[in-house]
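Student: Coordinates for the following, if possible.
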Amino acid sequence: MSGKRKEWFDWFKALSIAVIITFFIRLFLFSPVMVEGPSMLPTLQSGDYLIVNKMSYTIGDPERFDTIVFQATESKKYIKRVIGLPGEHIEYKNDVLYVNGEPILEPFLEDKLSHLNENQSYTFDFALEDIPGGYKTIPDGYYLVLGDNRNNSTDSRRLGLISEERFIGKAQFAIWPFNRIGLVS
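Tutor: Below is the predicted model:
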């Protein structure tokens, strides 16, 4: 093989290996996703690009307040926050989250809630029994998810509980725009 031909072949090999590695990383480990719509405001904005860790729930379970990406329809992915875990009863009263009757703070909403008037509500009152399915507690393998922008979010209040089988992964890092680069809280 001539020197020029060998150089081209070496470049082709290196490029092929890089493409294969990238394919496997994207397929099994990490994937980019773009936020579409206002449902996660103020935490995430429409047009933000995120890196989703696909392995996070292969080696661990979703935790309360994780920001997850799940397959909503065959062609649509949604980004929401895990609020209710299996075995729990969830209820909202006067903008307070109750898990099994105990109030739980939602730190990511504190700023938004502090700017409401007395007669305004950010999360309209509801209980687990009010959402599709009418469950008393969340069954194993299912989660209650809500958008941070509670007045403009298609989430478990409309879709029902979300099966962990539909989870793509945990949104962990914002990569675009540059002024919003960082960990997803």
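Student: contacts, neighbours, all on C-alpha from now
Tutor: Noted.
Student: excluding its backbone neighbours, what's nearest the residue nearest the centre of the chain?
Tutor: The chain has Ile68 as the residue nearest its centroid, 2.0 Å off, counting by Cα atoms, centre = their mean. Spatial nearest neighbour of Ile68, excluding adjacent residues (Cα to Cα, 6 or more residues apart in numbering): Lys170 at 4.4 Å.
Student: here's the other one to compare against:
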Amino acid sequence: MGKTKEKNELLEWAKAIGIAFIFGFGIRFFLFTPIVVDGASMMPTFENGDRVVVDKISPKLMKYERFDVIVFEAKENTNYIKRIIGISGDRIAYENDELFINGERYEEPYLEEYKKALIDNGTLTGDFTLEENLGELTVPDGYFFVLGDNRRNSKDSRDPSVGFVSMDKVLGTAKVVFYPMDNLKFIK
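Tutor: As a prediction, this is how the structure comes out:
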């Protein structure tokens, strides 16, 4: 009887571990996934090497909003992390380091720290319009216009090789930096 009890206990442990593995895989694959930030295009919001949690489920329940930080598939096996600046139908322009959406000036408080740190007292974001960069007056239906927070060092929608980002290519929103611990923060 002792050996049967040990076998049953071992079987129960194996089941529990198997269920935990399946549950963990499901959460990682369908709900949340960690990514590593590669590069400086989102500084100061994200540093190179930061580990970020990508929320895959919330955007499916709600709409993406202007200024959300998203992760999207830029090319096969290459994901970018950028901030949504323009949504479908928006006219985007930058003038004298100020953002204009549909003719209205918008504040970008997440850039203030970076603007103050500029040594050359120049602009962080050079002047442009959608029409100049991408040949469109507005962001097309089903697409986003995205920018990195490090505007001087970001390959983003201003570059025709990236261009507008299809909503179908978005993996989710970046909400939390969880590593390294001294960079731990929630993203607004």
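Student: Can you give me the TM-score here?
Tutor: With the length set by TM-score structural alignment, normalised by the length of structure 1, the two chains reach a TM-score of 0.95; 184 aligned residues with a Cα RMSD of 1.4 Å.
Student: Distance-wise, check the aligned partner of the residue nearest to the centre of structure 1 in structure 2 relative to Asn79 of structure 2.
Tutor: In structure 2, Ile68 of structure 1 lines up with Ile70, judged by TM-score structural alignment. Counting by Cα to Cα, to the nearest Å, the gap between Ile70 of structure 2 and Asn79 of structure 2 amounts to 10 Å.
Student: In this structure the match of Ile68 of structure 1 contacts Ile85, no?
Tutor: No. Using Cα atoms under 8 Å, Ile70 of structure 2 is not in contact with Ile85; the gap is 10.8 Å.
Student: The longest helix along structure 1 vs structure 2, average distance?
Tutor: Ranked by residue count under DSSP state H, the longest helix found in structure 1 is helix 3-24. Following the fit onto structure 2, the mean deviation recorded for helix 3-24 of structure 1 is 0.8 Å by mean Cα distance after the TM-score superposition for structure 1.
Student: Pull the residues that contact that helix.
Tutor: Applying Cα atoms under 8 Å, 6 or more residues apart in numbering, helix 3-24 of structure 1 has no contact partners.
Student: and for it, what span of structure 2 is it aligned with?
Tutor: Counting by TM-score structural alignment, helix 3-24 of structure 1 corresponds to residues 5-26.
Student: and what of stretch 97-105 of structure 1?
Tutor: By TM-score structural alignment, stretch 97-105 of structure 1 lines up with residues 99-107 in structure 2.
Student: so the match of Ile68 of structure 1 sits in a strand?
Tutor: Yes. Under DSSP: H, G, I helix; E, B strand; the rest coil, Ile70 of structure 2 sits within a strand.
Student: Show me which positions of stretch 87-97 of structure 1 end up buried.
Tutor: Within stretch 87-97 of structure 1, the residues scored as buried using 16 or more other Cα atoms under 10 Å are 88-92, 95-97.
Student: Max pairwise distance over those: which two?
Tutor: Pairwise distances across the buried residues of stretch 87-97 of structure 1 peak at 18.3 Å for Glu88 and Asp95 (criterion: Cα to Cα).
Student: any idea how far Leu50 of structure 1 is from Leu38 of structure 1?
Tutor: That one is not Leu; residue 38 of structure 1 is Pro. 15 Å.
Student: who has more neighbours, the two?
Tutor: Leu50 (24 against 19; other Cα atoms under 10 Å).
Student: Just give the number of residues close to Val69 of structure 2.
Tutor: If we define neighbours as other Cα under 10 Å, then Val69 of structure 2 has 26 of them.
Student: do Thr125 of structure 2 as well
Tutor: With other Cα under 10 Å as criterion, Thr125 of structure 2 counts 20.
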